[in-house]
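Trainee: Sharing a model prediction with you, sequence too.
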Amino acid sequence: MTDAQYVASRRPLWCGVAALFTDGRGRVVLEDVDYRPTCLLPGGGIDTGEAPSQAIAREVHEELGLTRRFSSVLAVDWIPPGTPGYPPGFPGEAIYVFDGGTLTEDDLAHVRLPGREITGVRRIEPALLPRHMDPANARRALAALRARINGAAPAILEDGRPLAPTPLDDLQVLRTPRKPQLWRWHTSHPVPVELPVRQAWGWLFADDGRVLVLIGQDTGSACLPGGTVEPADHGDPARTLRREAWEEARVRISDAHFLGYLHDETGGRPCARARYAAQITGWQPPRRDEATGQTYTRLLATPEQAAELFDWGDETADQLAAVHTAREKLGLPAPIPRPLTELPPGQLSEGSAAR
């Protein structure tokens, strides 16, 4: 076979690029376009002779007026021939999804739309992407977002579905809308007397400096261990955390250290939602939480990975700073970024774990 014959024998293939941007609350930035009823991630086709990183930089500048460099690919998706919505003879397409990072409010204020095709920009809660995008595009965007949080190699997708699912994929994390918790963070101690402490949540550290995040198996929703202060806790939120850590996650913890509190003024009933830090000292296999009927999968994540699963807004950075200060006081190492993993099996006696 000659070189010319070999080139002629190669199957033609479309190649495209997209950028996953989020705002400060973790909402995904989508474009409204005038040529289809659903939204898209910023991006487009790769021109002849153009590298994917050049293509996405060009597309983002043309569509949003933003100048960016792109060096991290979150996912590569294969769209098979015959996919609905494509023209006859569509040969299939490989799409590179780049990490656009977080756009600040100032960045978003400087977005400039072209005179055609792109008619608007919206920010969408991840779980609501299927309402705004066609199914395959929504799957791709969610898979790319989970890959960003997971922090491993790019996800390889086929029609938006990962070939090697991570725990975040298996649990379909972010399929349920997150509850906004946009309350002001305070590090003062004690909590003002006039402000009742209604809940206590904990940043519970493993020996490697990562923290425990609970994922509801029925919902894919994330939470930190903790819950409502009950009469049996005798007004002690730290005791609440110890009890809830056992009931929800079957983990035993060291003495809890107060980090601060969130001042919740919703519903006309101001209260404090306290945050503590403690070290995990042991655990047993998970069980159904009798209070909620929920069974949780226990994942270990860096504090930064954990924060990406919540909608905490501008107060996130200050809370993370307090978390790392507590980690240092506990004598634990700074966690090495790595994919989220399940808490491994462990053994404790019932009596010691419940104290």
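Mentor: Now that the structure is in, tell me what you want to look at. Numbers count the residues shown, from 1 in each chain.
Trainee: only C-alpha atoms for contact and neighbour calcs from this point on.
Mentor: OK.
Trainee: the helices in the protein, which residues?
Mentor: 3-9, 52-64, 105-109, 129-132, 135-150, 167-170, 237-249, 303-307, 316-329, 350-353 (DSSP state H).
Trainee: Pick the most buried one from those helices.
Mentor: Mean neighbour count (mean count of other CA atoms under 10 Å) peaks for helix 237-249 among the helices of the chain, with a mean of 24.
Trainee: Summarise which helices and strands it is packed against.
Mentor: strand 197-205, strand 226-228, strand 251-253, strand 296-301 (3 or more CA pairs under 8 Å, 6 or more residues apart in numbering; DSSP states H and E).
Trainee: Which one of the ones you listed lies nearest to K329?
Mentor: Closest to K329 of the helices and strands packed on helix 237-249 is strand 197-205 (CA to CA; 11.9 Å).
Trainee: Presented hereafter is structure B, for comparison with structure A:
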Amino acid sequence: MDLLPFEQYAASLNRKRTSAGVLFRDGVGRVLLVETTYKRAWEIPGGSVDADEAPWRTAVREVAEEIHLDRPLGRLLLIDYVPTDGPMPEGLAFIFDGGLITEEEVAGIEPTDPEIRSVGLYTPGAARDLVKPILARRIEAALDAVTTGGLVLCESGHRVTVQGRR
């Protein structure tokens, strides 16, 4: 077997899209969602990772752009592998802990980003009706990670357990 020159090998490597979001929640278990202007489904604050940008930097940047909060980013709660879906290539989604947020803080958010129409706090059940099913599963898994202190791995929002090869 002939090996490719390193530059050709590097150019042939798979490229994945990546996103990073932040899970904010209040003291009674509601989560912060943003209503976008460019699609029907609501989201958590976050977005696509830019070229040469780390997911944690994306999370901080998107929160500042979308809802004007400047807070330290909490720990990584979840990584989700997302398979190819139509024109969208496979990817990875990261969710970080944004910590607790109050109703007063949410009421004070005035979206100026043209992508954001409104923000609100929703129970996980109500969120399920507003977000895509894959994000609903991620939110539930991320909330569990907050409680357990662990990191959740998912595929299409479904939790997975990774075991060694046998």
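Mentor: Received, thanks. Every value quoted in this text rests on a predicted model; they were computed, and no experiment measured them.
Trainee: mind checking which of the helices of structure 1 is nearest W185 of structure 1?
Mentor: Across those, closest to W185 of structure 1 is helix 316-329 (CA to CA), at 7.0 Å.
Trainee: Dead centre of structure 2: give me the residue that sits there.
Mentor: Nearest to the mean C-alpha position of structure 2, by CA atoms, centre = their mean, lies G21 at 3.0 Å.
Trainee: Under the alignment, what does that one map to in structure 1?
Mentor: Using TM-score structural alignment, the partner of G21 of structure 2 in structure 1 is A18.
Trainee: For its match, list the residues it contacts.
Mentor: 41-44, 56, 95-98 (CA atoms under 8 Å, 6 or more residues apart in numbering).
Trainee: Please check those and keep the buried ones.
Mentor: Using 16 or more other CA atoms under 10 Å as the burial test, those include 41-44, 56, 95-98 as buried.
Trainee: In strands, which of those fall?
Mentor: Assigned to strands by DSSP state E, the following of the buried ones among the contacts of A18 of structure 1 qualify: 43-44, 95-98.
Trainee: farthest pair in those?
Mentor: Among those, G44 and F98 lie farthest apart (CA to CA), at 12.0 Å.
Trainee: hey, what's in contact with both of these two?
Mentor: With CA under 8 Å, 6+ apart, G44 of structure 1 and F98 have common neighbours 17-18, 56.
Trainee: What is the nearest of those residues to Y35 of structure 1?
Mentor: Nearest to Y35 of structure 1 out of the shared contacts of G44 and F98 of structure 1 is A18 (CA to CA; 17.2 Å).
Trainee: I'd like the shared contacts of G44 and F98 of structure 1 as a markdown table, with distance to P114 of structure 1 appended.
Mentor: Shown next, in a markdown table, are the shared contacts of G44 and F98 of structure 1 (distance: CA to CA, whole Å):
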| residue | distance to P114 of structure 1 |
| --- | --- |
| V17 | 18 |
| A18 | 17 |
| I56 | 16 |
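Trainee: Now for the closest residue to G282 of structure 1 other than its chain neighbours, how many residues are close by?
Mentor: Leaving out its chain neighbours, the residue that sits closest to G282 of structure 1 by CA to CA, 6 or more residues apart in numbering is R252, at 5.1 Å. Residues lying near R252 of structure 1 (other CA atoms under 10 Å) number 23.
Trainee: Tell me if I'm right that R252 of structure 1 and W246 touch.
Mentor: Yes - using CA atoms under 8 Å, R252 of structure 1 is in contact with W246, at 6.3 Å.
Trainee: residue contacts, A274 of structure 1?
Mentor: Each residue near A274 of structure 1 by CA under 8 Å, 6+ apart is listed here: 197, 199-201, 237, 258-262.
Trainee: likewise Y81 of structure 2?
Mentor: Applying CA under 8 Å, 6+ apart to Y81 of structure 2 gives the contacts 90-93, 154-157.
Trainee: Kindly recompute the last result at 10 Å.
Mentor: By CA atoms under 10 Å, 6 or more residues apart in numbering, the contact set of Y81 of structure 2 is 16, 18, 90-94, 153-158.
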